[in-house]
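Enquirer: pasted the sequence and its predicted model underneath.
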Amino acid sequence: MSDTTEHKQNAESAEADGANHYYSEQYLELQKEPVLYEWHIDHAQRAAWSSSLLMGGVCWLIALMVFINSDSQNPWPLIWVLLILGGWGVIFSRYLTDPNQLYHYRMTAKGIYYTQQDKIPEVAYNIIRGIGGLLIVGSIIAIGLVGPQALAGAGAFLAFKITNMKPRVRHYGCIFKDSGEISVFGKLCGMEIMETPYSWGEYALVFSKPEEYQRVLGDITQALPQYKVIEAASRKEFGY
């Protein structure tokens, strides 16, 4: 498939599903430029697992306290519920709240542009849509049992269903300018391009595969000779 054809199909798809797409002006401008090369990357967010384990750990801690302090002769049903909720919370947080990010980069002579979206399996969206549908039905049934007060809940879940729960795709671009900074972190094969002043400057967050890192970094620094290259000492300092 040609690059022009792919761009046309992407544009048509975005038009049909505009609520789930964001396009920057830089992306739209760079999309017209010839692509020198492109690559995909699957990037895990910083502290994704630790924050997810923290969410599950709250339930596990409560389960431990119940086990230690319970006056009941059989606290195990509650403990098992808390343990299962904790495990579900870890999975939910890691793969739905803090999922990996999928990037698709395209390098041009004028700049770099890319798409970013959450790596959430389609089956997860199907499950959520199904739960949303069941909750809508449950809310409508509740109207007959509870009264009009249930309409608010039904309306909320109906709105949730209408959104169709599709991944949001963000389209960014960075046009190479005259001056700025490039923060790099080799262990992550990451580069952060920032034009100065930051208030109105161009920006790009670039990750590459290890075998492509030197090529990408070389092309970027060659295109931006006036930019100051800063080596980040840690992932925390790099920020991602």
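Expert: Received it, and whenever you're ready, just let me know what you need.

Enquirer: only C-alpha atoms from now on, for both contacts and neighbour counts.
Expert: OK.

Enquirer: and for Ile120, the neighbour number?
Expert: When neighbours are counted by other Cα atoms under 10 Å, Ile120 registers 18.

Enquirer: make sure it is indeed in a helix.
Expert: No - in this structure, Ile120 is coil, not part of a helix, as judged by DSSP: H, G, I helix; E, B strand; the rest coil.

Enquirer: let's bring in a second model and compare:
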Amino acid sequence: MKILDKAQQIERLYAIPPVYEWELIVNPDHGRIKIAYASFGICIILAVVSFFWFQGNTGLIAAGMLIFLGSCGAPWGRFLIHADKRHYYAINQYGMYSTSEQIIPEIAYTIVRRSAWVGCAICVFAAIFIGPMAFVGAGGAALMSFAMTNFRSVPHKSQCLFDGYAKLDHIDGIVYELCTTNYHYGFDLMIPESKLTSIIEVIKQYNDIFEEEFVDLYKDSKFQAQPIILEIVR
């Protein structure tokens, strides 16, 4: 029998139809609204300070750039960076794999990219007519604008191959990690309570040894983003 290398095993994993699959829509951070308001407030405060700290046009441009940063950055963080996510998971006899992607309409990416080019134009104008001092206190606006010009959704894929041993770590509510002999760092999972028993039975079916461990990693963390399941698609 031919021995497959890791790349070939992963290719086989994706080629075989799943025996069990589930899909979730998740809010990745329950505090995302507060973060957006706080970010906008900080930018406004810095804009006021910059306006009075620098003299003339320099202060005006710096304040304007910070207001632009807050006006674009806060919605960008809330509706793009912390947007709802769609998670898909599948299990077959060779392992598990998942795909996660933010749920954002394409029009939102188009608006962000065009707004970023406007921000870039403002930064270039400031550098030409005001000088390098225009970027003092507002360099973040320039960096963010240039970074957002190619902003688009990128699906994230991951996989975990079965090797006879599996341990499911219960992290916090819906958050789990699956560890195998050759995958000690854990394969991240989100499992609704209604599907947990069925998923465990499928994992046991394809591994000789199965263990469970309850690990409270977030016990002492006050600011840990807690995901919330919004919908169980299947």
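Expert: Looks like it came in fine. Keep in mind it's a predicted model, so treat the numbers as computed, not measured.

Enquirer: where along the first structure do the helices fall?
Expert: For the first structure, helices defined by DSSP state H occupy the ranges 3-16, 25-30, 48-69, 76-92, 122-146, 151-162, 213-223, 235-238.

Enquirer: and these: which comes nearest Arg106 of the first structure?
Expert: Checking the helices of the first structure against Arg106 of the first structure by Cα to Cα gives helix 25-30 as the closest, at 9.3 Å.

Enquirer: for the closest one, what is the distance to the chain centroid?
Expert: 21 Å (Cα atoms, centre = their mean, to the nearest Å).

Enquirer: rewinding a little: nearest to Glu202 of the first structure, of the helices of the first structure?
Expert: Between those, helix 25-30 lies closest to Glu202 of the first structure; by Cα to Cα that is 8.5 Å.

Enquirer: could the helices of the first structure go into TSV alongside distance to Met191 of the first structure and mean neighbour count?
Expert: Formatted as TSV, the helices of the first structure follow (distance: least, Cα to Cα, whole Å; neighbours: other Cα atoms under 10 Å):
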stretch	distance to Met191 of the first structure	mean neighbour count
helix 3-16	25	12
helix 25-30	18	17
helix 48-69	20	17
helix 76-92	29	17
helix 122-146	30	15
helix 151-162	37	16
helix 213-223	8	15
helix 235-238	9	13
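
Enquirer: could you dump these to a markdown table with distance to Gly186 of the first structure?
Expert: Listed next are the helices of the first structure as a markdown table, based on distance: least, Cα to Cα, whole Å:
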| stretch | distance to Gly186 of the first structure |
| --- | --- |
| helix 3-16 | 30 |
| helix 25-30 | 26 |
| helix 48-69 | 20 |
| helix 76-92 | 30 |
| helix 122-146 | 32 |
| helix 151-162 | 41 |
| helix 213-223 | 8 |
| helix 235-238 | 10 |
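
Enquirer: Ile193 of the first structure: which of those is closest?
Expert: Of all those, helix 213-223 comes closest under Cα to Cα, at 9.0 Å.

Enquirer: what range in the second structure matches that closest one?
Expert: Alignment of helix 213-223 of the first structure against the second structure: residues 196-206, by TM-score structural alignment.

Enquirer: can you check stretch 95-106 of the first structure too?
Expert: Using TM-score structural alignment, stretch 95-106 of the first structure corresponds to residues 79-90 of the second structure.

Enquirer: buried residues of that stretch, list them for me.
Expert: Phe79, Leu80, His82, Ala83, Asp84, Lys85, Arg86, His87, Tyr88, Tyr89, Ala90 (16 or more other Cα atoms under 10 Å).

Enquirer: from these, pick the one nearest Ser158 of the second structure.
Expert: Of the buried residues of stretch 79-90 of the second structure, the one sitting nearest to Ser158 of the second structure (Cα to Cα) turns out to be Tyr89, at 9.7 Å.

Enquirer: wait, what's in contact with the closest one?
Expert: Applying Cα atoms under 8 Å, 6 or more residues apart in numbering, we find Tyr89 of the second structure in contact with Glu21, Trp22, Glu23, Met96, Tyr97, Ser98, Thr99.

Enquirer: closest to Glu231 of the second structure out of the residues you listed?
Expert: Nearest to Glu231 of the second structure out of the contacts of Tyr89 of the second structure is Glu23 (Cα to Cα; 8.7 Å).

Enquirer: coming back round to it: how about the helices of the first structure, which one is nearest Arg168 of the first structure?
Expert: Of all the helices of the first structure, helix 3-16 comes closest under Cα to Cα, at 10.3 Å.

Enquirer: in the second structure, what range does the closest one match?
Expert: Using TM-score structural alignment, none of the residues of the second structure align to helix 3-16 of the first structure.

Enquirer: what packs against that helix?
Expert: Packing contacts for helix 3-16 of the first structure, counted by 3 or more Cα pairs under 8 Å, 6 or more residues apart in numbering; DSSP states H and E, involve no helix or strand.

Enquirer: how does it look with 10 Å?
Expert: Using 3 or more Cα pairs under 10 Å, 6 or more residues apart in numbering; DSSP states H and E, the elements in contact with helix 3-16 of the first structure are strand 21-23.

Enquirer: and the strand it packs on, what does it pack onto?
Expert: Applying 3+ Cα pairs under 10 Å, 6+ apart, we find strand 21-23 of the first structure packed against helix 3-16, strand 111-118, strand 169-175.
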